[in-house]
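[1] need a structure here:
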Amino acid sequence: MEYQQLGDSGLTVSRIAFGSWAAGGWMWGGTEQNDAVGAIRRAYELGVTSIDTAPIYGQGLSEEIVGEAIKGLPRDKVQILTKFGMRWDLPEPRGDFGFKTKDNSGRDLDVYKYAAAASIVQECEDSLRRLGTDYIDLYQIHWPDVTTPIHETMEAVQRLVEQGKVRAVGVSNYSAQQMQEAEQTVRLASNQVPYSMVRRDIEADVVPYCIEHNKAILAYSPLQLGLLTGKIKPGQDFGPGDLRNGHRLFTPENVTRVNAFLAQLQPLAESKNATLGQLVIRWTLAQPGITVALVGARDAKQAEQNARAIEVGLTAEEVSFISEKLAALQLIG
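    Just a heads-up that it's a prediction; the model follows:
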């Protein structure tokens, strides 16, 4: 495994991190807790020491699964990356309405982006309890909350740092301008943002800002919800509650086009004794400014495949070859 410091935070993480959104089941058609725990532990055995989670994933279930998975592991060898600012459990609506969803039992939920100081303090305590730990390595605001001044949010997180409950501060889904504003109050280590071969908009502003200011980028969904593994078929049924239902990238035409692109990479993957997914992860980590690839897994086999992506060596010429083929990929919508 390769490891890298997040900016100048002093926090070192594995370049492939375990993304536990799917482990919580929410928006992924449910979960099997034993498989999820086994996946995290297998990833750890292969050097994936960093685990990303959030309270909203399964409405606490993902954090509980992570907490179960790290029991017995040396705490100073594991980096827990969790988040705050997505509330589904408020007694009354507060903050910026996010979206309507359903929990794992099918009950309707309204989710709000809310990052006021008192709410953050409560969320931190709840996360520590679910995770079974007394500190969080990287604490990230999940989405911007336009109803709370950024300085108020960051002052609250800074107090958690001073109390020893948080080691480093990050943001997620922040623009370069929002990062700049947050930095007036607290030292940021990172920004967690969506990035994949078919979703590269951060290259316009976030990547240049992070490179210039020595901030890490944690790329989530580098496999684009499984689309870039080559395993998705046109017209595939994902089942109720799966966010890929109705997603523009998963239309039959787009899946067909992506699979045709991936077929051009298949000989290169085979020459490396690698899967297409492993090749895609390695390409992602080779892009300027990308520090970490966050990759989810539903079971130990998937976790092992993801972790072993770090063993795939790509030359500069091979990275360029992949990028040239990618430039010719045209998607609809």
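[2] contacts and neighbour counts: CA atoms only from here.
    Fine.
[3] those helices in the stretch 1-150 of the chain, which residues are they?
    Residue ranges of the helices in the stretch 1-150 of the chain, as given by DSSP state H, counting those that start in this stretch, are 33-45, 61-69, 117-131, 150-162.
[4] this one as well, want them side by side:
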Amino acid sequence: MEKVQLPSSDVNITPITFGAWAIGGWFWGGAEENESVKAIQTAIANGMTTVDTAPVYGFGQSEEFVAKAIKGKRNKVEILTKFGLVWDKKSGYIHYEKTYDNQGNEVSLYRLGSKESVIKECENCLRRLGTDYIDLFQQHWPDNSTPLEETMEALDILKSQGKIRAGGVSNYSAKEMAEAENFLQLASNQVPYSMVNRGIEDELVPYCITNNKAIIAYSPMQRGVLTGKITSDYKFSEGDHRPATPFFQEPNLRRINNFLTKIQPIANDKNATIAQLVLKWTLEQPGITCVLAGARNEKQVLENLKAAEMKLSGEELEFIKNELDKLKLEL
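    Alright, predicted model coming up:
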């Protein structure tokens, strides 16, 4: 897989990247360690050498699984992780109140971008990941309780120390990115984007194209609903948060599946799955640099890898666009 360079850095990443949220288990009904590690190792062995994780994905579990998978292979992989969501202290900005960690303990999440906290989080990430540097360190969510200058200064310090190669953000608006750029050259913004969640097209995509910033798209499968495998009688694991979200509820689920049925012939013509078609469509959209593809086992990784090889014609992209324009969801 040919890599792409992150702006304002010498970091090159794979356009389809292993998304390691699900292997953290939190919000996904748990995760199995051996399968998770093998999934990452399969990705690396087949050219998907970039892995995106975060401390909050399983409260350290995802990063620890990544560490086991990349042991002895660090020079062959690019590690993207995050900071700014803490559960061991209270800050001035609540992010998520009363959730449960993987041991069943009640915790609350706070957004915290103070210099002291960012530097401490980096050390914790390095320890969990078993490495001495991070390729891209991203602020997970904006923190309105900390001046942007302070957060960006922390990234600049870490970069000068060689502990991170590039700094980025996640879930930032175009306006927030422009403000942050007053203090640090950002490499990227990681944001949600999928066929059924296209809000970034209005302002963020034009901003990033104009200012040469990478967009890393997460949840391109909208947490699995765009695979076509989620039906009204689908059985979710205990602790899986997805049934409570609008995309998995009626009438949205029925309408999404009807849309997928309409574009299924395109996938059939290419001997591909709907999931592969959805991934490729996402990657083909203007301004999208990289797409995160989650996987919990080797089979899912190999399916995701095939999406990179797919070719979509202008006519096929136009057909999908027209069908998407007809899709009306109640969100």
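[5] hang on, the earlier thing: most packed of the helices of the stretch 1-150 of the first structure?
    Among the helices of the stretch 1-150 of the first structure, ranked by average contacts under mean count of other C-alpha atoms under 10 Å, first place goes to helix 61-69 (a mean of 24).
[6] Tell me roughly how far that one lies from the second structure on average.
    Overlaying the second structure shows helix 61-69 of the first structure at a mean distance of 0.5 Å from the equivalent residues (mean C-alpha distance after the TM-score superposition for the first structure).
[7] Next, the buried residues of the longest helix seen in the second structure.
    If you go by DSSP state H, the second structure has its longest helix at helix 252-269. For helix 252-269 of the second structure, the neighbour count (16 or more other C-alpha atoms under 10 Å) marks 252, 253, 254, 255, 256, 257, 259, 260, 263, 264, 266, 267 as buried.
[8] and what of stretch 301-312 of the second structure?
    Buried residues in stretch 301-312 of the second structure, counted by 16+ other C-alpha under 10 Å: 301, 302, 304, 305, 307, 308, 310.
[9] Kindly reformat those as a markdown table containing distance to residue 80 of the second structure.
    Output for these, formatted as a markdown table (distance: C-alpha to C-alpha, whole Å):
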| residue | distance to residue 80 of the second structure |
| --- | --- |
| 301 | 18 |
| 302 | 21 |
| 304 | 19 |
| 305 | 19 |
| 307 | 21 |
| 308 | 20 |
| 310 | 25 |
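[10] what sits against the residue nearest to the spatial centre of the first structure?
    Nearest to the mean C-alpha position of the first structure, by C-alpha atoms, centre = their mean, lies residue 220 at 3.7 Å. Shown in contact with residue 220 of the first structure (C-alpha atoms under 8 Å, 6 or more residues apart in numbering): 19, 192, 193, 194, 195, 196, 293, 294, 295.
[11] Please pick the buried ones from the residues you listed.
    Using 16+ other C-alpha under 10 Å as the burial test, the contacts of residue 220 of the first structure include 19, 192, 193, 194, 195, 196, 293, 294, 295 as buried.
[12] What is the nearest of the buried residues of stretch 301-312 of the second structure to residue 55 of the second structure?
    Taking C-alpha to C-alpha as the measure, residue 301 is the one of those closest to residue 55 of the second structure, at 21.9 Å.
[13] what's the counterpart of that closest one in the first structure?
    Here residue 301 of the second structure is matched to residue 303 in the first structure, going by TM-score structural alignment.
[14] quick one: the helix or strand hosting its match to helix 33-45, angle?
    In the assignment (DSSP states H and E), residue 303 of the first structure maps to helix 300-307. Orientation check (axes from the mean of the first three to the mean of the last three C-alpha atoms, to 10 degrees): helix 300-307 of the first structure against helix 33-45 gives 30 degrees.
[15] So which residues make contact with helix 300-307 of the first structure?
    With C-alpha under 8 Å, 6+ apart, helix 300-307 of the first structure has contacts from 1, 16, 18, 35-36, 38-43, 46-48, 277-278, 281, 295-297.
[16] still on that earlier bit, equivalent range in the first structure for the longest helix of the second structure?
    Going by TM-score structural alignment: helix 252-269 of the second structure matches residues 254-271.
[17] For that stretch, what is the distance to the chain centroid?
    Taking C-alpha atoms, centre = their mean, to the nearest Å, one finds stretch 254-271 of the first structure lying 24 Å from the centre of the chain it belongs to.
[18] what sits up against it?
    227-228, 230, 232-234, 248-249, 275-276, 279, 322, 325-326, 329-332.
[19] and what of stretch 112-123 of the second structure?
    Against stretch 112-123 of the second structure from outside (C-alpha under 8 Å, 6+ apart): 83-86, 91-93, 139, 142-143, 145-147, 150-151, 153-155, 158, 163.
[20] If you drop the residues flanking it in sequence, what lies closest to residue 216 of the first structure?
    Excluding its sequence neighbours, the residue lying closest to residue 216 of the first structure (C-alpha to C-alpha, 6 or more residues apart in numbering) is residue 190, at 4.4 Å.
[21] is it fair to say the one you found lies in a strand?
    Yes - under DSSP: H, G, I helix; E, B strand; the rest coil, residue 190 of the first structure falls within a strand.
[22] After alignment, which residue of the second structure pairs with it?
    Aligned partner of residue 190 of the first structure by TM-score structural alignment: residue 188.
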